[in-house]
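A.B. asks: Coordinates for the following, if possible.
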Amino acid sequence: MSTQNPMQEIPEQESLQLLTQKDVGRLVFRVGDDIEIFPINYHADGRELTFRSAPGTKLAGSIIAGRAIFEVDDIGEDEVWSVIVRGSVRLLDTAAEISAAEELELQPLVPTVKRFFVRLDVDEVSGRRFHRGPEPEPDVEPTD
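C.D. replies: Have a look, this model is predicted:
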């Protein structure tokens, strides 16, 4: 990657792998005319992203919306990357799903009780990596 091409697409498999390296990102969904965004901690495994929730806007809204976007990123000294996934959202409700989710290392970020497990089943993945550096000189001089 160079300053001539400071942005690079990240292949899908690498993007999914990068999701597993972090545990906090942003969940975005739309209900009616309102767009909601929530920071969440999560567990990623392949094309499944699981998070916990208490009753409220995040839980009800994400289930009503049925689809969501999730974004996670990392800002380093030399590069920045961002992964965005899209997919359907569903409440885990079978005993087997809940039992498996309870085994994940997925604790609330704040000391609250979050008894519901929600799954985002990923069907679209995109990732980008950006080279950090000074702003280049413009190619064209401004005119008066």
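A.B. asks: CA only for contacts and neighbour counts going forward, please
C.D. replies: Fine.
A.B. asks: what are the ranges of the strands in this protein?
C.D. replies: With DSSP state E, the ranges of strands along the chain come out as 7-10, 24-31, 34-41, 43-45, 48-53, 67-75, 79-91, 116-131.
A.B. asks: Of the ones you listed, which is nearest L104?
C.D. replies: With Cα to Cα as the measure, strand 43-45 is the member of the strands of the chain nearest L104 (7.2 Å).
A.B. asks: from the chain's centre, how far out does stretch 15-27 sit?
C.D. replies: Offset of stretch 15-27 from its chain centre (Cα atoms, centre = their mean, to the nearest Å): 6 Å.
A.B. asks: what do you get for stretch 115-122?
C.D. replies: In terms of Cα atoms, centre = their mean, the centre of stretch 115-122 is set 13 Å apart from its chain centre.
A.B. asks: and this one, so I can compare the two:
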Amino acid sequence: MDDIKDPVIVLEAAECWQRLGSRTVGRIVTRVGDVVDIFPVNYAVDGESLVLRTAEGNKLAELMVSNQVLFEVDDHDDAIAWSVVVRGTARRLETEAEIAAADALPLKPMVPTVKRNYVRITSESISGRLFALGEEPPRDGVQAY
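C.D. replies: The predicted model follows:
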């Protein structure tokens, strides 16, 4: 990463979607009243939305009470790290056509349990950052602006 001058680079939306499409596991954040939860989920990118499957339970119940969510995916190696966050609206898929389209996506449960519920997260905004990893710079002396 010697060619990167700034250790933090803002990713364009297209690169954010590309990075989301390169992974299959992320985290969905829900909020109901004062309760905030985060759940690991597997997912698939479908255009500029995300689709996941879930069983009955807290995650689905929370999504039905408050459909505003955050979705985050990240990765790293020895040289770089990145993170992409989608702010969006979650909606349970209801029609046969919606479910059939979701079934055609490369989306299989991680855990061998029945997950009959499909949820689509429609993006309202997407942001991402790329981080060049390395040693902390000296804390004393003149700092670059």
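A.B. asks: what's the TM-score here?
C.D. replies: Once superposed, chain against chain, the TM-score is 0.93 (TM-score structural alignment, normalised by the length of the first structure); 139 aligned residues with a Cα RMSD of 1.2 Å.
A.B. asks: thinking again about what came up before, need the strands of the first structure in TSV with mean neighbour count and distance to P138 of the first structure, can you?
C.D. replies: Conversion of the strands of the first structure to TSV gives the following (neighbours: other Cα atoms under 10 Å; distance: least, Cα to Cα, whole Å):
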stretch	mean neighbour count	distance to P138 of the first structure
strand 7-10	16	17
strand 24-31	18	34
strand 34-41	14	36
strand 43-45	18	41
strand 48-53	20	42
strand 67-75	18	25
strand 79-91	20	22
strand 116-131	19	18
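A.B. asks: Include distance to V140 of the first structure when you put those strands into a markdown table, please.
C.D. replies: Below are the strands of the first structure laid out as a markdown table (distance: least, Cα to Cα, whole Å):
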| stretch | distance to V140 of the first structure |
| --- | --- |
| strand 7-10 | 21 |
| strand 24-31 | 38 |
| strand 34-41 | 39 |
| strand 43-45 | 45 |
| strand 48-53 | 45 |
| strand 67-75 | 30 |
| strand 79-91 | 27 |
| strand 116-131 | 22 |
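A.B. asks: of all these, which lies closest to L18 of the first structure?
C.D. replies: Among the strands of the first structure, strand 79-91 sits nearest to L18 of the first structure (Cα to Cα), with 7.6 Å.
A.B. asks: show me what contacts G134 of the second structure?
C.D. replies: When contacts are counted by Cα atoms under 8 Å, 6 or more residues apart in numbering, G134 of the second structure touches A79.
A.B. asks: Same question for L52 of the second structure.
C.D. replies: By Cα under 8 Å, 6+ apart, L52 of the second structure lies in contact with V41, N42, Y43, A44, L107, Y118, V119, R120.
A.B. asks: Leaving out chain neighbours, which residue sits closest to V73 of the second structure?
C.D. replies: G26 (4.7 Å; Cα to Cα, 6 or more residues apart in numbering).
A.B. asks: should've said E9 of the first structure
C.D. replies: That would be R128: by Cα to Cα, 6+ apart, it lies 4.6 Å from E9 of the first structure.
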